[in-house]
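**Student:** Sequence and predicted structure, then a few things I'm wondering about:
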Amino acid sequence: MKNKFAKVALTLTVAFSAVAFSTIEKEKKTVDTSTSKVTWKGYKVTGSHEGVVDIKEGHLVFEGDKLTGGEFVVDLTTISATDLEGEYKDKLDGHLKSEDFFDVQKYPTAKMVITKVKSTGKNAYKVTGDLTIKEKTHPVSFELSVYGNKATGAIKIDRSKYDVKYNSGSFFKNLGDKTIYDEFDLVVDLNF
């Protein structure tokens, strides 16, 4: 009986030691909002426009050197076109901030919460997250590369899911060359 008890105690000690030494701490790495960048590009029948929007705050979560999660808040009040100047730039910037598009007075931020991360290779991940714009939340998936203290990804977003309807062919018929396509692109360059 003593021998049996000693074996059980030894087994438990080894098991607890293995767990204690194999537990990897989660590390939350804060995004440097002054050097990180989000660029956008929207498309219409007659061309496209592009610009930037600031990250208000964010972080990535790692276990060891593996990405496991994260969360970001984008300041929509900073949305700005970079392909125009002067009066045309001011008009587009104002229009994007208006109720026709992002209604930044009522909804000043958008948020992304990473819900799933799958490694697809060295430094490469397939990321799924919940994106909230104008209080509407939908899942999005995208590829993200992480090298050292930098992460880069590209996301395609369908604005119609977030009640951004202006000149959308999904909501209005016979727009002709006034149609603005529902999908727009974001390229995210993060430093942390």
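**Tutor:** Nice, I can see it. Numbering: from 1, shown residues only.

**Student:** from here on, contacts and neighbour counts on C-alpha atoms
**Tutor:** Noted.

**Student:** A6 looks like it's in a helix, true?
**Tutor:** Yes: counting by DSSP: H, G, I helix; E, B strand; the rest coil, A6 is part of a helix.

**Student:** dropping in the other structure now:
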Amino acid sequence: MKNFKSIALALVAFVSFAANAQSKKVDVSKSKINWVGKKVTGAHEGTIALKEGAIVFKGKKVVNGNFTVDMTTINTTDLEGKGKANLDGHLKSDDFFGVEKFPTATLVFKTIGEKSNGVYAVTADLTIKGITNPIKFELTVDGNTASTTLKVDRTKYDIKYGSGSFFSDLGDKTIYDDFELTVKLVF
């Protein structure tokens, strides 16, 4: 009987939380993810599409979030023609993101702390190529939008091509380990 009361109490608490929480689906057609990858001799930039996502609010505070990125949409925007096609193809290959085997990447919020009104310190699990690692970033929420910038160490996801951390004598062919994502979500 005591166990039943504990289970009933836990269920009431969960239902109460769920009733107060509101999930807002991200409008993927209006949301944007831009990427920048740098190398010794310069940088490349582009876009990648969000497949789906939601931010969960309790009142006006963010309490959760989860997102799926369509890795097959990697698109270089600073090149045209053959150079663009070659780089897009290489980024989608097993040297980098292996999109044939891993067509999506995910980000799932784990802990959220409010830093100031509308600004949150988020720790999330980022999964790329089936490998999950924690990542920390600030999320700014303003009305029906949220934005952030994330720095991702690609080598933590077994993306070592051209990395000076793993290969010597690359010279000016070295590609830096970190890439940056600038994200604007509309919900």
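**Tutor:** Here it is on my side, so go on. As the structure is a computational prediction, the values presented were derived from the model and not from experiment.

**Student:** And the TM-score, once the two are fitted together?
**Tutor:** Here the superposed chains carry a TM-score of 0.90, computed using TM-score structural alignment, normalised by the length of structure 2; 172 aligned residues with a C-alpha RMSD of 1.3 Å.

**Student:** What residue in structure 2 is paired with V127 of structure 1?
**Tutor:** Counting by TM-score structural alignment, V127 of structure 1 corresponds to V122 in structure 2.

**Student:** and if you look at V31 of structure 1?
**Tutor:** So V31 of structure 1 corresponds to V26, using TM-score structural alignment.

**Student:** Quick check, that match in contact with E52.
**Tutor:** Yes: with contacts counted by C-alpha atoms under 8 Å, V26 of structure 2 reaches E52, the gap being 6.7 Å.

**Student:** So these two - more neighbours on which side?
**Tutor:** Set side by side, V26 of structure 2 and E52 show more neighbours around V26, with 22 against 16, by other C-alpha atoms under 10 Å.

**Student:** Compute the distance between the more buried one and K110 of structure 2, please.
**Tutor:** Distance of V26 of structure 2 to K110 of structure 2, computed by C-alpha to C-alpha, to the nearest Å: 18 Å.

**Student:** circling back: how about the match of V127 of structure 1, nearest residue that isn't a chain neighbour?
**Tutor:** Distances taken as C-alpha to C-alpha, 6 or more residues apart in numbering place I112 nearest to V122 of structure 2, at 4.6 Å, with adjacent residues excluded.

**Student:** ok, the equivalent of that neighbour over in structure 1 - how many residues close by?
**Tutor:** Under the alignment (TM-score structural alignment), I112 of structure 2 pairs with V117 of structure 1. A count of nearby residues for V117 of structure 1, using other C-alpha under 10 Å, gives 20.

**Student:** wait, V117 of structure 1 sits on E63?
**Tutor:** No: here V117 of structure 1 does not reach E63: they are 11.7 Å apart, not a contact under C-alpha under 8 Å.

**Student:** Common neighbours of those two, please.
**Tutor:** Residues touching both V117 of structure 1 and E63 (C-alpha atoms under 8 Å, 6 or more residues apart in numbering): none.

**Student:** Let me know whether the match of V127 of structure 1 touches T140 as I believe.
**Tutor:** No: between V122 of structure 2 and T140 no contact is recorded; they are 10.3 Å apart, counting by C-alpha under 8 Å.

**Student:** most centrally placed residue in structure 2?
**Tutor:** L107 (4.8 Å; C-alpha atoms, centre = their mean).

**Student:** so who does that one touch?
**Tutor:** N66, F67, T68, A124, D125, L126, T127.
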